[in-house]
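Student: fold the following, please.
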Amino acid sequence: MSTTTAEAGDDTAGAHRVQLDVDGMSCAACAGRVESALNKLPGVRASVNFATRVATIDAGADQPTPELCDAVRRAGYEARPRSAGGTPDVDPDSDHARHLMIRLAVAAVLFVPLADLSVMFAVVPSTRFTGWEWVLTALAVPVVTWAAWPFHRVALRQARHGAASMETLISVGITAATVWSLYTVFGNHHSGGGGRGIWQALLGSDAIYFEVAAGVTVFVLAGRYFEARAKSKAGGALRALAALSAKDVVILLDDGSEMVIPADELKEQHRFVVRPGQTIAADGLVMEGSAAVDVSAMTGEAKPLRAAPGGSVVGGTVVLDGRLIVEAAAVGADTQFAGMVRLVEEAQTQKADAQRLADRISAVFVPCVFAISALTAIAWLIAGGGPDRAFSAALAVLVIACPCALGLATPTAMMVATGRGAQLGIFLKGHRSLEATRAVDTVIFDKTGTLTTGRLTVSAVVAADGWTGEDVLALAAAVESASEHAVAIAIAAAVAERDGVDDFRALAGRGVTGTVAGRAVRVGKPSWIAPSCESPVLVAARRSAERRGETVVFVEVDGEPCGVVAVSDTVKDSAADAVAALHARGLRTILLTGDNPESAAAVAARVGIDEVIADVLPDGKVDVVEQLRGHGRVVAMVGDGINDGPALACADLGMAIGRGTDVAIGAADIILVRDDLAVVPQALDLAAATMRTIKVNLVWAFGYNVAAIPIAALGLLNPLIAGAAMAFSSFFVVSNSLRLRNFGAGTRR
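Tutor: Next comes the predicted model:
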């Protein structure tokens, strides 16, 4: 069900939202610790996302941002306010990956000879020459100190704050293996390994753990490197989307000359020039010129749209031919493009219920691992396994028990899904829109502007006795000119010059009223204007238009019906295929509209919808949704108008046509920017694919830890192999999520 910030709770009333970039988090337990530290502040409600490194905070108006940053620092991490632009131009994951690659390269170069010599000395003791201990030490120390320093640094910082994280496990494991190796090698406590084969030497490590300490460092660094690379790719779609915005804009000065200014300095009502190949810098109205505009970046539609004087254009789209002069109507953060980018960012920073469960588990996971490791060592010593065997098993438990995969399971899938959805013209507001799709079995469509183009035209005007069609249409157009309803726009557009209207009122689901030239005029549904009209001319006109599937409004002047205006709409070409695709998925479809039954039935027949509920007021739409939900149905609502807002908010899943009203867009869970209803089943498929990916990730992450820790505790895993398995686990989760980048690759765009 759709929710808003205001619905989050009364305690956040008057709160302001702050986003912080948090550095130093290495696992989901870290995110949980930062979240806990922030939530301890009075009047603060915070959610921290490990994958995006963003803390989203609802704080009281008197809660300064520096205090929030200080709370994060006291928890052992660094924080800074997120830039107003949101998505950074620099990719932090890419930079992090480069730094990791340098350390990984050095560690790998030293690890290869270290591992070879360690195995040789373990299997063939006669090969040990004078000073062999110093050779191994010289090869190992740079790896376990400098190369592993990112793990040690975080672990030390955590220790200063009395906390522990995944880095603590890794650092303790590497340090313990190194110290034990120094003790056994220089204290002459090594066993010699005589008579053992290579495989036995690899599994037993012969009490020389230099190669284990270095190997764990190499494998974990490799895992973190590929993880950072994968996370960089996961956020690439959003960065590519943000990069589409114009950097500079050419404005027209009062004397007709041109001047280039940065796009962020553009103001409303500035007139700017856009030439072929240039990006439109802001939402606005075309004043001069004509051009084909590539809107694929915003809507996913391959077919360019023609822009002409009087038409509107959207920032972030590209002019293909011609020259446009545009008057800016919305700039900067107020543009539709900026709003869509914000939607994707906010969706990526939210947490799904499954992720919150994973966070709670990770928060207590590290202390439990230390306890299991200690118990493993004690158990092996009691069982007579000897110090070497006890240490090896305990170290394997520390190394393999990585909660990173658990922390990455949900957010990485969400990052990829929201980015890919944005490329397809599907903007997911957050995890709720994904979780709600799991059980959707009923899809409700609005009619006008949703199944139809919403570009209505007046098809007929019939006047009562004593009136002319021109007078009836002129009065109706004067009142309707103050309304934004699609029918009103069509009627107003049919008259070139209109009188002014006073005392205008719009009654949702009924019609409009106003005073024109001193006369009280009402325009609206026949059931509201003249429920018992006795004029045979008007009744016949109404019936004829409704049989044709047209929408009919009555016009009343000073309490007397004076005419009928019929408007016609065109069913979208994609509507029938979209409905068929939903039926193929076993979903029930319903047409729910405030229009008359005859017109609704005609449209439903054309698109293949069997169930029609017509002549319904906005609150009646809510009642229909509630009744369906009361009968166990999980309902998705697709709409675009103001009167759809309540139903979109009430439904389990609200899907708003992106060119609809702000009310509809604000109430929905998914914004469909493309003017193609095929995106409805595609949006449901994307959400379903994302949920499947999350489930696979969680099953792997939970199953990995549940199975691996007992195996390690039983001494069946060498710490070196455990390190490789742990790194692979995180890499698997991120790589599995990246498969969503190819979703809908075969879709015509």
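Student: please count neighbours and contacts with C-alpha atoms only from this point.
Tutor: Will do.
Student: the strands in the stretch 101-250 of the chain, which residues?
Tutor: With DSSP state E, counting those that start in this stretch, the ranges of strands along the stretch 101-250 of the chain come out as 248-252.
Student: ranges for the helices of it?
Tutor: For the stretch 101-250 of the chain, applying DSSP state H, counting those that start in this stretch gives helices covering 132-142, 149-160, 166-186, 198-204, 210-234, 236-243.
Student: which other helices and strands does the helix or strand where I361 lies contact?
Tutor: According to DSSP states H and E, I361 maps onto helix 353-382. Helix 353-382 sits against helix 28-39, helix 166-186, helix 386-400, helix 404-423, with contacts defined as 3 or more CA pairs under 8 Å, 6 or more residues apart in numbering; DSSP states H and E.
Student: which strands or helices does the second one pack on?
Tutor: Pointing back at helix 166-186 there. Right, helix 166-186 is packed against helix 132-142, helix 149-160, helix 210-234, helix 353-382, helix 386-400 by 3+ CA pairs under 8 Å, 6+ apart.
Student: taking helix 132-142 as reference, get the angle to it.
Tutor: Per axes from the mean of the first three to the mean of the last three CA atoms, to 10 degrees, the angle that helix 166-186 makes with helix 132-142 is 170 degrees.
Student: starting at the chain centroid, how far to helix 166-186?
Tutor: Distance of helix 166-186 from its chain centroid, counting by CA atoms, centre = their mean, to the nearest Å, is 41 Å.
Student: could you also give me the structure for this next sequence, so I can compare it with the first?
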Amino acid sequence: MSHPIPATLSIEGMSCAGCVGRVDRTLAALPGVSEVSVNLAAETARLTVSTPEGLRAADAALRELGKPARHQTVQLAIEGMTCGGCVGRVERALNALPGVVSASVNLAAETAQVEILQGTLTPSQVAAASTEAGYRARLAAASDTEDRAARKDREARDLRRQVGIAALLTLPVFVLEMGGHMVPALHHLIAQTIGMQTSWVLQALLTTAVLFGPGRAFFTLGLPALRKAAPDMNSLVAMGSGAAWVYSLIATFLPGLLPEGVRAVYFEAAAMIVTLILIGRWLEARAKGRTGAAIQALVGLQARHARRLTKSGQPEDVEVEALAPGDLILIRPGERIPTDGTITEGHAHVDESMISGEPIPVEKTIGQAVTGGTVNGEGSLTVRVSRTGAETTLAQIIRMVEEAQGAKLPIQSLVDKVTLRFVPVVMGLAALTVAIWLIVGPEPTLTHALVAGVSVLIIACPCAMGLATPTSIMVGTGRAAELGVLFRKGDALQALNEVDIIAFDKTGTLTEGRPSLVALKTRAGFDRAEVLTAVASVEARSEHPIAKALVAAAIDEGLTLAEATAFKTLTARGVTATVAGREIRIGSARLLSEAGLGVEPLATEALDRANRGESVLYAAIDGELAALLAVADPVKPTSAAAIKALRGMGKDVAMISGDAPATAEAIARDLGISHVVAGVAPEGKVAALKDLAERGRKLAFVGDGINDAPALAQADVGIAIGTGTDVAIEAGDVVLMSGDLGGVVKAIEISRATLSNIRQNLGWAFIYNAALIPLAAGALYPAFGILLSPIFAAGAMALSSVSVLTNALRLRRAG
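Tutor: Predicted coordinates:
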């Protein structure tokens, strides 16, 4: 009988008594919910539920009402998990806690990400649930990524030492027993010197040392799990090697308990099982350490010290943790930038490759932002700190990648359900195998039954199945991060692989997002530099975006601007001014016609450029038409190649833009985009996506601005340009750290490669078990007289896990 569970939920969005009433009525109407009390001032709802599921139902009902309960994410570091069954048991223990919304356990990363209803549980209670289930857990700290790498290194070294000891002890056992079988002369030599009984006693002593020395953990972890009716991999190894050892001890020291025909020893099988599985675990630990290499590389970018400038301007070395927003720091040539900030003095080229994936250093000067973890080139910089600690770009990137690596794809849920039940099924199969051999097997039936039963127990361990998905996710998302692609949500890996349509925003996504001078056509008698200098000198007095584009073009060409006088703005027509005694008019054809000037000589050029979505201006100097200027938001150099690559992948490409249809369609024609939706507001972009998604097609949307956030959230996969706004980045499932749209192609390639890798791993793991369990049970014996040795079973089991990890590591070369 379940006990009532009191809980207090923290509610978002309550602003009046009406909200309180709706929340109260919604909760009170739920079955199993009682004693509801809603507090507007505290923004809480107290209630009592009959089961943990009642709290989840309350959470879902509040979310549907539009007054969601606040959630909190708890990260745990978990020890002792060895297979998918362990993952299932930890998740079951965590999900049984009242207040847990979801729990995702990652075997490869040895972590759990638990989402709880804020206020119902403490993080310590969550950790305690895993510990009580037999898997010691603690709250993950910020330094755990480094600790995990060091821990895996220590674990690999410790396992190597255990393997060395086990091998040293097992070798004489193997030589005494198997050597005698393989080399008759050695068998006779042993019989004539120390005798077979002494040989068995020596094997017993050495094997016992192996099992309860290097192999002790299999018994200390596996037998308690067996007593709790929750057997795991350790239980299978303990039972398999333990059965061979006990049988052999009886044959050696109490031979009268066994019929004479079955008095044989299998010490070498027990010792070799433990040794081979320890070798597999050692190789597995080494491979696991490499799966998190990308995260470790990112963590290694974090500087430990900074050179802060005092009020007197003198530099002082301080810990990065001591920095605060507003501090001035000095960065010398070749140094790593310690935190995010804005340049106040200096000029340099900064290597941002580990953040953006772009190999070419970026020019930085006064007023521009720099990112912590990047490397200053030649030139000294003074930087004003803008963000520190967990708020820095690098810290957020690390957090995003860790969360993605800890995520569980939909495909993994099925695997976990299978592996949770797999070990008990294997134990049942082993018992059935022994029974069949005892009933219908040839003499010596007991020996054959023992060999077959032990082989089934050992060969069928589900380690490979448990590692198949999480290791691929870890390596795949890590490789993506190295290429400047961040999967904020791990399930985006699978979703992106299923996308049919890629829809792009235009401004700032396909284009640079800022106007620039794309053409300046002068008439005979006028020099380009002369015209651009005059035009830019006048436009320097204006704040209009087109004016800024013209000034920027002149500065880029190294022109020196003159002083403009008598500046006048003529609404919707243009500007006039005097530069070096010459009258300058810049604007529309109407502005020039007012001065009696015609634009017919440049009309054809103007019409062509207007049809391409460019803004056309005319310049007149001293009452004479001088030039046509065209300003546009230029397409990014990488956009055309990215669109072509996506179409080559079989993806449909669309553009959804708030710009005028003529401009959007002109750019779409240049890029080879056939489907265009233009002139739409942010809500119009959402409607356009819904229209594209009709007929069940999956789509991704790529955007960068605040007005793109609703569309990014609406799409099956939202891909945010990392150079855009924080709002857009937060709304995206995938973040491209540079503005290069080649990142979209890379993201899809990584998604495809990772899903393919997962399928390969799962295929290998399932085929391995499906094929080898019957062999271990003795399927080949009736036809060929072959019975699989437990030693071969142990080697094959160890090889299966190592094969999965090695295959996952191939993703480090993806993209």
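Student: output the helices of the stretch 101-250 of the first structure as TSV; include the columns mean neighbour count.
Tutor: Shown next, in TSV, are the helices of the stretch 101-250 of the first structure (neighbours: other CA atoms under 10 Å):
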stretch	mean neighbour count
helix 132-142	17
helix 149-160	18
helix 166-186	21
helix 198-204	17
helix 210-234	26
helix 236-243	19
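Student: which other residues reach stretch 33-43 of the first structure?
Tutor: Stretch 33-43 of the first structure is contacted from outside by 11-12, 44-48, 55, 59-60, 68, 71-72, 75, 77, 363, using CA atoms under 8 Å, 6 or more residues apart in numbering.
Student: and G322 of the first structure, what does it touch?
Tutor: Counting by CA under 8 Å, 6+ apart, G322 of the first structure has contacts 275-276, 289-292.
Student: which position in the second structure aligns with it?
Tutor: Counting by TM-score structural alignment, G322 of the first structure corresponds to G379 in the second structure.
Student: one more: V44 of the first structure?
Tutor: Match for V44 of the first structure (TM-score structural alignment): V100.
Student: does that match touch I116 like I think?
Tutor: Yes: with contact defined as CA atoms under 8 Å, V100 of the second structure counts as touching I116 (4.4 Å).
Student: how many residues are close by the match of V44 of the first structure?
Tutor: Neighbourhood size, V100 of the second structure [other CA atoms under 10 Å]: 24.
Student: one more: E132 of the second structure?
Tutor: Number of residues near E132 of the second structure (other CA under 10 Å) recorded here: 12.
Student: translate it into the numbering of the first structure.
Tutor: Match for E132 of the second structure (TM-score structural alignment): R74.
Student: the stretch 701-815 of the second structure: helices as residue ranges?
Tutor: Ranges of helices in the stretch 701-815 of the second structure, per DSSP H, counting those that start in this stretch, are 709-714, 726-731, 742-777, 781-784, 790-809.
Student: now those as TSV including distance to A243 of the second structure and mean neighbour count?
Tutor: Shown next, in TSV, are the helices of the stretch 701-815 of the second structure (distance: least, CA to CA, whole Å; neighbours: other CA atoms under 10 Å):
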stretch	distance to A243 of the second structure	mean neighbour count
helix 709-714	57	23
helix 726-731	56	21
helix 742-777	16	20
helix 781-784	22	10
helix 790-809	11	24
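Student: nearest to K521 of the second structure, of those helices?
Tutor: Across the helices of the stretch 701-815 of the second structure, K521 of the second structure has its closest neighbour in helix 742-777 (32.9 Å, CA to CA).
Student: so that closest one matches what in the first structure?
Tutor: So helix 742-777 of the second structure sits over residues 678-713 in the first structure, by TM-score structural alignment.
Student: same check, this time on stretch 633-643 of the second structure
Tutor: With TM-score structural alignment as the criterion, stretch 633-643 of the second structure aligns to 569-579.
Student: so which residues make contact with the matching stretch?
Tutor: Under CA under 8 Å, 6+ apart, the answer for stretch 569-579 of the first structure is 448, 451-457, 550, 589, 603, 606-609, 676-681.
Student: buried ones in stretch 312-328 of the first structure?
Tutor: 312-321, 323-328 (16 or more other CA atoms under 10 Å).
Student: repeat for stretch 641-661 of the first structure
Tutor: Within stretch 641-661 of the first structure, the residues that qualify as buried by neighbour count (16+ other CA under 10 Å) are 641-661.
Student: quick one on the thing from earlier: now, which of the buried residues of stretch 312-328 of the first structure lie within strands?
Tutor: Among those, the residues falling in strands (DSSP state E) are 312-313, 318-319, 324-328.
Student: which of the residues you listed sits closest to A506 of the first structure?
Tutor: S312 (25.1 Å).
Student: so how far is R281 of the second structure from whatever residue of the second structure lines up with the closest one?
Tutor: Residue pairing (TM-score structural alignment): S312 of the first structure is matched to A369 of the second structure. Distance of A369 of the second structure to R281 of the second structure, computed by CA to CA, to the nearest Å: 46 Å.
Student: do you know how far the match of S312 of the first structure is from V485 of the second structure?
Tutor: Distance, A369 of the second structure to V485 of the second structure, using CA to CA: 20 Å.
Student: what does V383 of the second structure give?
Tutor: V383 of the second structure is 27 Å from V485 of the second structure, by CA to CA.
Student: ok, now V318 of the second structure?
Tutor: 32 Å.
Student: likewise N234 of the second structure?
Tutor: Taken as CA to CA, the span from N234 of the second structure to V485 of the second structure is 38 Å.
Student: repeat that for K417 of the second structure.
Tutor: Separation of K417 of the second structure from V485 of the second structure (CA to CA): 31 Å.
Student: what's the PyMOL syntax to select whichever of the contacts of stretch 569-579 of the first structure are buried?
Tutor: In PyMOL syntax, the buried subset of the contacts of stretch 569-579 of the first structure is picked out as below (16+ other CA under 10 Å):
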select buried, resi 448+451+452+453+454+455+456+457+550+589+603+607+608+609+676+677+678+679+680+681
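Student: the contacts of stretch 569-579 of the first structure in strands, which ones?
Tutor: Using DSSP E, the subset of the contacts of stretch 569-579 of the first structure located in strands is 457, 589.
Student: who touches stretch 543-553 of the second structure?
Tutor: Applying CA under 8 Å, 6+ apart, the external contacts of stretch 543-553 of the second structure come out as 514-517, 532, 535-537, 539-540, 542, 631.
Student: do that again at 10 Å, thanks
Tutor: Under the contact criterion CA atoms under 10 Å, 6 or more residues apart in numbering, stretch 543-553 of the second structure has outside partners 514-518, 532-533, 535-542, 555-556, 558-559, 561, 615, 617, 629-633.
Student: what are the buried residues along it?
Tutor: Within stretch 543-553 of the second structure, the residues scored as buried using 16+ other CA under 10 Å are 546-553.
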